[in-house]
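**Q** got a predicted model here, sequence first, then my questions.
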Amino acid sequence: MADRIFADRGRAHEAAYSAEQHAQFNTVARRNRMLANWAAELLGREGEQAYISEVMASHFIEAGDADLTGKLMEDFTAAGVEMDEKTIHAKMSEFLLAATQSTDPA
């Protein structure tokens, strides 16, 4: 009886953790889409789904945000758009907050 209770409790914790991770992944994906749209607009590539997908995919190269920041810095430099990492990180924070708020059940 006690084993079953602990097993049920363990499954419930695993399910809650999985749901939390899924929600976090979706929030970061929304943030990245907003960031990609912002960058596309500055680069004159607004509405180019291929570019937006390329930016979003760059986030999966390595852990953290360095790969995404690097991709955007390369693109801005290649296009002759003045940009710094501080501005990109500020936009990431802004968009993360917006993405988080857009998923709040309240």
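**A** Ah, there it is. Remember, it's a predicted structure, so these values are computed and weren't measured experimentally. Residues are numbered from 1 along each chain as shown.

**Q** when you work out contacts or count neighbours from here on, use the C-alpha atoms and nothing else.
**A** Will do.

**Q** nearest residue to the middle of the protein?
**A** By CA atoms, centre = their mean, the chain has its centre lying nearest to residue 28, at 2.7 Å.

**Q** you'd agree that one is up against residue 97?
**A** No: using CA atoms under 8 Å, residue 28 is not in contact with residue 97, being 10.0 Å away.

**Q** biggest helix in this protein by residues?
**A** For the chain, the longest helix by residue count, based on DSSP state H, is helix 2-42.

**Q** use this one as the comparison:
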Amino acid sequence: MTTFDDRQRGFENKFALDQDQEFKAGARRNRLLGEWAAGLMGLEGDRVAEYAKAVVKSDFELPGDEDVLRKVFEDLKGSGVNTSEGDVRMKMDELLAQAREAIKSGN
């Protein structure tokens, strides 16, 4: 093994770790977003957890965050909650930052 091979393996391992952490942060963000939206829609008890799980699952429909945004925004609008796509997108950004920090700190 050369130093170059060791260095390359180190970069590959870091990349894999970063991707894993980003996936976990995205899933956590989606759960938190679902809980937030459920609160706005007046859901309680087990229905909050069920809705949050549905939001997490919606992320696997299309690449990117548009499927999650579309689901949450449409559900909020359908429940009579007065919000905009921009509001939901800002909440997604806020919760992603929180999720990344929690993953980084090991929580």
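**A** Cool, the structure landed. Keep in mind it's a predicted model, so treat the numbers as computed, not measured.

**Q** against residue 78 of the second structure, how distant is the aligned partner of the residue nearest to the centre of the first structure in the second structure?
**A** Under the alignment defined by TM-score structural alignment, residue 28 of the first structure is paired with residue 26 of the second structure. Residue 26 of the second structure sits 25 Å away from residue 78 of the second structure, going by CA to CA, to the nearest Å.

**Q** OK, contacts around residue 30 of the second structure?
**A** With contacts defined as CA atoms under 8 Å, 6 or more residues apart in numbering, the neighbours of residue 30 of the second structure are 52, 55-56, 59, 68, 92.

**Q** change it to 6 Å
**A** residue 56 (CA atoms under 6 Å, 6 or more residues apart in numbering).

**Q** give me the nearest residue to the match of residue 28 of the first structure, chain neighbours excluded.
**A** Leaving aside its sequence neighbours, residue 26 of the second structure sits nearest to residue 96 (CA to CA, 6 or more residues apart in numbering; 6.5 Å).

**Q** by contact count, what packs against the helix or strand containing the one you found?
**A** Per DSSP states H and E: residue 96 of the second structure is located in helix 85-104. With contacts taken as 3 or more CA pairs under 6 Å, 6 or more residues apart in numbering; DSSP states H and E, helix 85-104 of the second structure sits against helix 3-41.
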